[in-house]
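[1] with the input below, show me the fold.
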Amino acid sequence: MKTLRRELVEALDAQGYGAADLKRCVYVIRMKGDFVIAYPLRRSPVLYIGRGSALGRLSSHLRRWLHEIDGFGKDVRIEIRVCRTRRKNVTDMFKYVEADLIDWFAEKYGIIPFFNSRRETAYAGCVDYTDTDAAQMKAALGVGKGKRPLWAIAPAPANKNYDVFHRGWNA
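    Predicted coordinates for the structure are as follows:
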């Protein structure tokens, strides 16, 4: 966790931000490299979409489930994309962005991200985005241009995360 915290703070510093900028943000935890998740409709590297104080939440994820990613294979790595959400007079913008990202994900992939436990229906669809903002946000959900993962994986019934993966199907 110390390494993760240091790397996040260094990345923020390089972009002219401080740790305080991670208080009301949205983050996407993704697999990086040759592996993606085989969701029902398409493949995506996204494991989780979250919001809040990123450093504290990531620490919690690391203790609860993120350490299990090592069991996916020796070449599986993760990346974390952080979005500082700001809109004048909208203090809960980060809640709306997270909810919309989860909704967009479920619509495109047929299910919510692997480690998300629920949809954020109270905040979804309440904000209008510019086409550019929506495109940039949705880019965090897919594989990415020019990337060609070699494997798409999903948990089998013997895996303890099998039920976690299969909750949140798009109805």
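
[2] could you use CA atoms for every contact and neighbour count after this?
    Noted.

[3] who's in contact with the longest helix along the chain?
    Counting residues, the longest helix found in the chain (DSSP state H) is helix 93-109. Residues from elsewhere that reach helix 93-109, judged by CA atoms under 8 Å, 6 or more residues apart in numbering: 24-26, 39-44, 49-52, 84-87, 111-113, 119-121, 123-127, 137-138, 141, 169-170.

[4] what is the burial count for E79?
    When neighbours are defined as other CA atoms under 10 Å, E79 has 13 of them.

[5] here is a second sequence; please produce its structure as well for comparison:
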Amino acid sequence: MATKKPGGMTWLETIELKPDRSLATEAAIVRTLTKELTEALAQQNFAAIDLTRCVYVIRMKGDFVIAYPKRRSPVLYIGRGSALGRLSSHLKRWLHEVDSFGKDVSIEIRVCRTRRRNFEDLYKYVEADLIARFAKRYGSIPFFNSRRETSFEEWVEYTDTDVALMKAALGVGKGNRPQWAIAPAPANKNYEVFHRGVDD
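    Sure, this is the predicted structure:
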């Protein structure tokens, strides 16, 4: 196996989005969430061009977490790419559904900028390792991920601080006390999505 490459990771401040239940349509909710996301990134002095090679973790915050096979976690999805564009796309496709989990549930997004000289694709390896670590600890890949990125796994050498921050992005977190752990039943349209990533 080739020598592992050192990583270079910086996590942004956590971004919280709260769906506005007074809005009449799904499209209006998505527009509002996208605006909130753009403003939250701007408050941290980041524009879309600054976040082109990122990794992001989409989580629930509130009374509910997901009952994965081995442990509970609020993580719904781990992704990579242009953070603003990809996150906006997720909002349009499925993130707004989180609103149906309960009135106290909001969306939490953790974005990691990956930068290392002569290693432009670092973000692909970090995403792969986050998904692999999640599968090992929780018994499956995150709810809305479709697969592991095995060809990119275990090529990066992380510092102890990197590992601690990665673990924090995947877990419930200190001080958080969710009341319920949920999983889709067979009648749920997302039942197959949830079970396709079980890690045997």
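
[6] what does the TM-score come to for these two?
    After superposition, the two chains reach a TM-score (TM-score structural alignment, normalised by the length of the first structure) of 0.93; 171 aligned residues with a CA RMSD of 1.4 Å.

[7] what range in the second structure does the longest helix of the first structure sit on?
    Mapped onto the second structure using TM-score structural alignment, helix 93-109 of the first structure spans residues 122-138.

[8] buried residues in that stretch?
    122-135, 137-138 (16 or more other CA atoms under 10 Å).

[9] could you pull up the residues touching the nearest residue to Y191 of the second structure once chain neighbours are set aside?
    Leaving aside its sequence neighbours, Y191 of the second structure sits nearest to P184 (CA to CA, 6 or more residues apart in numbering; 5.3 Å). By CA under 8 Å, 6+ apart, the contact list for P184 of the second structure reads N190, Y191, F194.

[10] so which of the residues you listed belong to helices?
    Those of the contacts of P184 of the second structure lying in helices (DSSP H): Y191, F194.

[11] restrict the contacts of P184 of the second structure to the buried ones and give me that as a ChimeraX selection.
    To isolate the buried members of these in ChimeraX, using 16+ other CA under 10 Å:
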select :194
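
[12] can you map out the helices along the second structure?
    All helices of the second structure, identified by DSSP H, fall at 26-43, 83-93, 122-138, 160-170, 191-195.

[13] I'd like the ones you listed laid out as a markdown table, including distance to R177 of the second structure.
    Formatted as a markdown table, the helices of the second structure follow (distance: least, CA to CA, whole Å):
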| stretch | distance to R177 of the second structure |
| --- | --- |
| helix 26-43 | 25 |
| helix 83-93 | 26 |
| helix 122-138 | 18 |
| helix 160-170 | 15 |
| helix 191-195 | 23 |
